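Undergrad: sequence unknown, structure follows:
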């Protein structure tokens, strides 16, 4: 009988074998980050609410509609993190990581984030991200490095249909003039009252409105790409040149606007066409004024958030073939108390040798134990009974073919290592 309790609506949970895939793709990312010199952070799940109000932006849907905010026992307003960048930057500043070595500070983290959205496929109230940030330099090579790292990770998983969409949102020097032009254009459209209010606060957010009725009116809207200052244009050209050097394809997307206010210059998104309305599987960009916005020194930065939930959906949609390492390669089937003792020790020996091993528990008969072996996904079963013990050997059975041979107990580990390597 199942429990009467269920996970809250909109929470993405993973159980085996899907959870094994979740862990495997996260580990694959950790290796990509390590190879590029990024250190790991373990961070708070909730923060002072003002961190997100000041860092993410009051006009964003995230802050105005979607945050899980509560008052603690001390009367402080706290919020479950809706994204990672502001939290990472807060931690870098609080722990003075920007003063402890060469810049940029290169870090990554992972875990759940929370937004009070309408749950649907690929959009959850508790969702999981991989976040990577490089803080302390404007060098366009760092922009290209972060993009390349994410692209290489997607490729390592076997995804072949991921598209990289690329844009520049300018800087605090050239964006004000563009902002005025965009506001003038938007004020002439037939928009609802809430959207009209957004025009006055952050008109770029209107370009991010996904409603067809709004998008249909945006044809002819001025583009940031046509109003970049010389420095931003040079930066954007250099990023594209570097990506070309690395053999990474992109699509110039002049209307691309990320959903958070802090983005400047390089802005990008990874898109997967098989996921329908929730096709964005990751993205990021530069945020050169965010450190000052949250009360820190001038520290330019760039980073990304990659959605683990949507990446798994993309893997399943493509049938990409990326698999987690097996949880069990060898399954012990003991027949009798002495065999249980010997196979229990053998499982430990195999694990120390790097072989995933398990064994039947609860004194099961041969038929029940073999059913457990089949369910485990193991390649081999080691069957050990009283006759085998007397002969100093065990029966090694390949579960896919049914082939069975006797192997001396002293040779079991070496024999299994050799056969598993084939």
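TA: Perfect, thanks for sending it. Just so it is clear, the model here is predicted, and its values are computed rather than measured.
Undergrad: okay, CA-based contacts and neighbour counts for the rest of this
TA: Fine.
Undergrad: what number of residues lie near the closest residue to residue 393 other than its chain neighbours?
TA: Among residues not flanking residue 393 along the chain, residue 408 sits closest, at 4.1 Å (Cα to Cα, 6 or more residues apart in numbering). Residue 408 has 16 neighbouring residues, counting by other Cα atoms under 10 Å.
Undergrad: before we move on, what SS does residue 243 have?
TA: Recorded secondary structure, residue 243: helix (DSSP: H, G, I helix; E, B strand; the rest coil).
Undergrad: From residue 417, how far out is it?
TA: Applying Cα to Cα, to the nearest Å, the value for residue 243 to residue 417 is 42 Å.
Undergrad: I figured the residue nearest to residue 393 was touching residue 389, is that so?
TA: No - using Cα atoms under 8 Å, residue 408 is not in contact with residue 389; the gap is 9.8 Å.
Undergrad: follow-up on the earlier one: more neighbours: which of residue 243 and residue 417?
TA: residue 243 (18 against 14).
Undergrad: so what's the closest residue to that one other than its chain neighbours up against?
TA: Closest residue in space to residue 243, ignoring its immediate chain neighbours: residue 144 at 6.0 Å, by Cα to Cα, 6+ apart. For residue 144, the contact set (Cα atoms under 8 Å, 6 or more residues apart in numbering) comprises 239-240, 242-243.
Undergrad: and residue 144, what element?
TA: Using DSSP states H and E, residue 144 falls within helix 140-156.
Undergrad: what's the answer for residue 24, then?
TA: helix 18-35.
Undergrad: counting contacts, what elements does the helix or strand that that helix is followed by pack onto?
TA: Downstream of helix 18-35, the next assigned helix or strand under DSSP H and E is strand 39-40. The elements that strand 39-40 packs onto, with contact taken as 3 or more Cα pairs under 8 Å, 6 or more residues apart in numbering; DSSP states H and E, are strand 105-114.
Undergrad: next, the one to line up against it:
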């Protein structure tokens, strides 16, 4: 019980930076009709209510495909599709209205629930919807008339922002309306994408039956860059997800820096994705979530925080802030969402064509992910660019790791003359050398 209490306190403390970062930001959440039918959807609603209470501006875009299919089937109407787009005649449009209206009412009811002893107690959430999406017909394509199937023409940004500024959650359905009074069946991906772009949202979040976007061998892809995403769009394996992936690509291209894909069946996936450093699903961004880069003066505090525990254990030689500031250009690091999680430094001895690999550290939560190998590779590249022919390291604890990376045991006599004079016999560090 004590451990559980400590873990809870740690979780709350670690989430504080994200709470502050997300407050006042606009998130567009997109979920299909399949998510609404999942047993976990009530928990998603609870998490949405929590986001609202934390000051996040929320626009929810729901789909209704399975609900529409059910009503089409009950009325014995034909299923008509062209290029995976539903052809919506007058009878099918009635099914769309019925299904979308029913789903919207269900979501609104869940967001209104406030029973005592429930996560929604005292929430008093206002949900606003209406004619906030202006649509136009797809028209005739390749000789096929899509009738009442439409596409987004314009998002009522002013109207939506008025509701968001009042603290309301905006709920958009997969239907749009024309100035001539017509109703059109829209894809919820189209609505969500255009809403995110028009509102200049900070995030677009998609809900998926999987943990996120999976690789072809079934592994969760936690971090995806936009170039990798483009490759997926041309891969037949991802054809069933094409509309969602296109929505993500269009959002990133419009300037939205991050999109997320999380599971709608995993309890708490949304909160874990937004309030923990590692998340729960897939993060798709314009650039890498983890950056390997040269350190700068602003990184001094993060490096000190990383290496201090290792210095206290005697694994690393103590470095003062002043020394680190003067040597910061020698450091390379990996930053994850603004936090330094690994670092190393290269001290050159050009007169001996050697370099010292020093201050190698990886955060305890991020070991085992080949980050040390990535930094070592970067250090080796730097050494070669400087004309060095070998790298040496002095270590008291991690000798086996360096042996695995190709270093060979060496002696004091193999060190540069200047380094030999500075050798600390009390630490009795072992010497390893890597030929480049």
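TA: That came in fine, so what should we check first? Keep in mind that what you see is a predicted model, and the values were worked out from it rather than measured.
Undergrad: Superposed, how do the two chains score by TM?
TA: Comparison of the two superposed chains (TM-score structural alignment, normalised by the length of the first structure) gives a TM-score of 0.24, and 184 aligned residues with a Cα RMSD of 7.9 Å.
Undergrad: quick revisit: now the contacts of residue 144 of the first structure as TSV including distance to residue 307 of the first structure?
TA: Shown next, in TSV, are those (distance: Cα to Cα, whole Å):
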residue	distance to residue 307 of the first structure
239	23
240	24
242	25
243	22
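Undergrad: rewinding a little: quick check: angle from the helix holding residue 24 of the first structure to strand 105-114?
TA: For helix 18-35 of the first structure against strand 105-114, the angle by axes from the mean of the first three to the mean of the last three Cα atoms, to 10 degrees is 160 degrees.
Undergrad: Which positions within helix 18-35 of the first structure qualify as buried?
TA: Across helix 18-35 of the first structure, burial judged by 16 or more other Cα atoms under 10 Å covers 20-22, 24-26, 29-30, 32-33.
Undergrad: That helix vs helix 140-156, what angle?
TA: Helix 18-35 of the first structure and helix 140-156 are oriented at 150 degrees to each other (the same axes, to 10 degrees).
Undergrad: which helices and strands sit right next to helix 18-35 of the first structure?
TA: Where contact means 3+ Cα pairs under 8 Å, 6+ apart, helix 18-35 of the first structure is packed against helix 140-156, helix 308-318.
Undergrad: Next secondary structure after the helix or strand hosting residue 21 of the second structure?
TA: Following DSSP H and E, one finds residue 21 of the second structure within helix 2-22. Per DSSP H and E, helix 2-22 of the second structure leads on to strand 26-31 as the next helix or strand towards the C-terminus.
Undergrad: Skip ahead from that next one and say which helix or strand is next.
TA: Of the helices and strands lying after strand 26-31 of the second structure in sequence (DSSP H and E), the nearest is helix 33-37.
Undergrad: Would you indicate which residues of that next one are buried?
TA: 33-36.
Undergrad: Could you list every helix and strand in contact with that helix?
TA: The contact analysis (3+ Cα pairs under 8 Å, 6+ apart) places helix 33-37 of the second structure against helix 65-74.
Undergrad: who does the helix it packs on touch, helix- and strand-wise?
TA: Applying 3+ Cα pairs under 8 Å, 6+ apart, one finds that helix 65-74 of the second structure contacts helix 33-37, helix 90-112.
Undergrad: Now render the ones you listed as JSON lines, adding distance to residue 6 of the second structure.
TA: Conversion of those to JSON lines gives the following (distance: least, Cα to Cα, whole Å):
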{"stretch": "helix 33-37", "distance to residue 6 of the second structure": "33"}
{"stretch": "helix 90-112", "distance to residue 6 of the second structure": "31"}
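Undergrad: tell me which residues of the top strand by length along the second structure are tucked away?
TA: When the second structure is parsed with DSSP state E, its longest strand is strand 339-349. Across strand 339-349 of the second structure, burial judged by 16+ other Cα under 10 Å covers 339-349.
Undergrad: Residue 99 of the second structure is in contact with residue 68, isn't it?
TA: Yes - between residue 99 of the second structure and residue 68 there is a contact under Cα under 8 Å: 5.4 Å.
Undergrad: Surely residue 151 of the second structure touches residue 190?
TA: Yes - with contact defined as Cα under 8 Å, residue 151 of the second structure counts as touching residue 190 (7.0 Å).
Undergrad: Name the residue in these two with the higher neighbour count.
TA: With neighbours defined as other Cα under 10 Å, residue 151 of the second structure and residue 190 compare such that residue 151 has more, 23 against 18.
Undergrad: That one: which element?
TA: Here residue 151 of the second structure is assigned to strand 150-155, by DSSP H and E.
Undergrad: Same check on residue 325 of the second structure?
TA: Per DSSP H and E: residue 325 of the second structure is located in helix 321-327.
Undergrad: What residues sit buried inside that helix?
TA: Here helix 321-327 of the second structure shows 324-325, 327 as buried, counting by 16+ other Cα under 10 Å.
Undergrad: Dump those into a markdown table; add distance to residue 81 of the second structure as well.
TA: Listed next are the buried residues of helix 321-327 of the second structure as a markdown table, based on distance: Cα to Cα, whole Å:
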| residue | distance to residue 81 of the second structure |
| --- | --- |
| 324 | 64 |
| 325 | 64 |
| 327 | 64 |
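Undergrad: quick one, helices of the stretch 101-250 of the second structure?
TA: Counting by DSSP state H, counting those that start in this stretch, the stretch 101-250 of the second structure has helices at residues 157-165, 188-199, 226-233, 242-253.
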